[in-house]
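[1] need a structure here:
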Amino acid sequence: MELGLEQKKVLVTGGSKGIGKGIASLFLDEGAEVAIVARSKEGLEQAQKELPGVKMIQADVTKEAARVQAFEKFQQTFGTVDVLVNNAGKSDGRNVEETALGEFESAMNMNYLSAVHFSKIAYDVMKQKQAGSIVNISSIYGREAGGKPSYNNSKAALISFTKAFADEAIKNGVRVNSVAPGAILHPNGNWQKRLQENPEKINQFVEREIPGGRFGTVEEIANVVVFLASAKASWVNGASVNVDGGQSRMNM
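    Here you go, the predicted model:
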């Protein structure tokens, strides 16, 4: 499908590995101009080797000043922003009783507040030209119970923010959506670690919990993100799209 993303200026947070790198790669394949933000210099340099043409921005997105500086660097490089993908995130903690308050705060800062702030900054530019797309990477566990509470809470907040902001931003030509992945297998992810540690248990999980019968791939997430960012999804706004092989148990 011709998505019309040639020369679009795209910023992907958490883009040096895993889902973020896959998203950046597909945008590059579509002819977009892409910058990735990540904390690790080594990770960025490795990603640049694998993604010729991608621009690197080193920043700790949990810090407000660093987010501002990262976006300013993006603007200096590209002059504008057409697409923002808020992918940076982490999953820490245990059950509620055993998870320190600081871990809840840390999860909200990384998974939620960084996306809110980047969205507000990018929107200031997008609304001036009455065009743009913001895609937030949430999780099916932001839509239903399961997984680690600190992670789930922050992703639920992100889905709620997506809908609230979408209703505001569409009035100025900017669409805001989220993609909710299920269990995705990639070399840097938690599922890969769990699979290596206990393959029998994880294979049983897949058989029991994922009707599709396997883990999802990075590319399958990226395909949906790139579509949502394109004009082909012009009437999709405020949506949270499950990409999970049927794993989610919700009716919506």
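[2] make it CA atoms for all contacts and neighbour counts henceforth
    Will do.
[3] for residue 114, grab the count of nearby residues.
    Neighbourhood size, residue 114 [other Cα atoms under 10 Å]: 22.
[4] ok, it to residue 122 distance?
    12 Å (Cα to Cα, to the nearest Å).
[5] now residue 164
    Distance of residue 164 to residue 122, computed by Cα to Cα: 16 Å.
[6] Proceed likewise with the subsequent sequence, for comparison:
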Amino acid sequence: MNIAGKVVVVTGASSGIGAQTARALAQRGAVPVLMARSRDKLERLAAEIGGCGVYRLDVQDTAEVNRVFAEVFAEYGRIDVLVNNAGFGVFERFLDAPLEQFEEMMDVNYMGIVRCTKAVLPAMVKSGSGHIVNIASMAGKIGSAKSSGYSATKHAVLGLTNSLRQELAGTGVRLSAVNPGPIDTPFFERADPTGNYVKNISWFMLKPERVAEAIIRAVEKEKAEIDLPFIAGIGTKLYSLFPRLLDKTAQRMLNKK
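    Next up is the predicted model:
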């Protein structure tokens, strides 16, 4: 798919990789449609890059999701690409984390994707074209201490993406998962308020520009899955083959929280 001229909805677009993806889309001539809970931040971003649609959206609210996407279809006539990026994480030990924290992360990170996908998919299937990119995580492939709740949501995202890709075979609708490692974004303001994790893995953190480029590449090249960084992708493949053998190594490398 040539992204130029395409109507691309990006959820969680007010900051981080969502905002950077919007910038990169605009630079390539696409029509970014920005969605997030903070309308003020979206409007500032839209003023920066120009030519954007702005919609306040809480992906936890089913009625609001359906209403907002209906407004986008009414305004633009179609949605060519959906980038399901809205999400958050909190790194805390399982025994210390309240149940509500698990519920909220699953509702936003996983059910948010389900709600948004259901809002666009019927029209995509009817038109015989479209692309949905789900932002998962390397945490969805290898779990680590203090990320049981977050990793579980990203496991769910990958399971949904892989299953739906098979269901949609032959319809013309594409499904991609982008699995980044840690990214230098405001995500960690909530996930790691002490700053200890960021300090420990700062050398390994991805720049949001790199992840945004991967998201666009997934669409343009019709990639089913992209792992970032490349070396981490190799690690997850080895871990899937020899999980118990590599457990101790994974613990040393990943338990930095």
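[7] rewinding a little: who has more neighbours out of residue 164 and residue 122 of structure 1?
    residue 122 (21 against 13).
[8] and the more buried one, what pairs with it in structure 2?
    In structure 2, the residue matched to residue 122 of structure 1 (TM-score structural alignment) is residue 120.
[9] cool, and residue 145 of structure 1?
    Under the alignment (TM-score structural alignment), residue 145 of structure 1 maps onto residue 143 of structure 2.
[10] same thing with residue 81 of structure 1?
    Taking TM-score structural alignment, the alignment pairs residue 81 of structure 1 with residue 79 from structure 2.
[11] check which helix or strand covers the match of residue 122 of structure 1.
    Assigned by DSSP states H and E, residue 120 of structure 2 falls within helix 112-127.
[12] which residues does that helix contact?
    59-60, 62, 65-66, 69-70, 78-80, 82, 84, 86, 130, 132, 134, 157, 171-173 (Cα atoms under 8 Å, 6 or more residues apart in numbering).
[13] any of those buried? List them.
    59-60, 65-66, 69, 78-80, 82, 84, 86, 130, 132, 134, 157, 173 (16 or more other Cα atoms under 10 Å).
[14] the stretch 51-200 of structure 1: strands as residue ranges?
    Assigned by DSSP state E, counting those that start in this stretch, the stretch 51-200 of structure 1 shows strands spanning 55-58, 83-86, 132-137, 174-181.
[15] quick one: closest of these to residue 209 of structure 1.
    Across these, residue 209 of structure 1 has its closest neighbour in strand 174-181 (14.0 Å, Cα to Cα).
[16] can you list the residues that contact that closest one?
    With contacts defined as Cα under 8 Å, 6+ apart, strand 174-181 of structure 1 is touched by 123, 126-127, 130-140, 142, 159, 162-163, 165-166, 169-170, 221, 224-225, 228, 234, 236-244.
[17] superpose on structure 2 and give me the mean offset of that strand.
    Following the fit onto structure 2, the mean deviation recorded for strand 174-181 of structure 1 is 0.7 Å by mean Cα distance after the TM-score superposition for structure 1.
[18] which of the helices or strands spans residue 210 of structure 2?
    If you go by DSSP H and E, residue 210 of structure 2 is part of helix 208-220.
[19] what's stretch 19-33 of structure 1 aligned against in structure 2?
    The aligned range for stretch 19-33 of structure 1 in structure 2 is 17-31, by TM-score structural alignment.
[20] which of the residues in that stretch are buried?
    With burial defined by 16+ other Cα under 10 Å, the residues of stretch 17-31 of structure 2 counted as buried are 17, 18, 19, 20, 21, 22, 23, 24, 25, 26, 30, 31.
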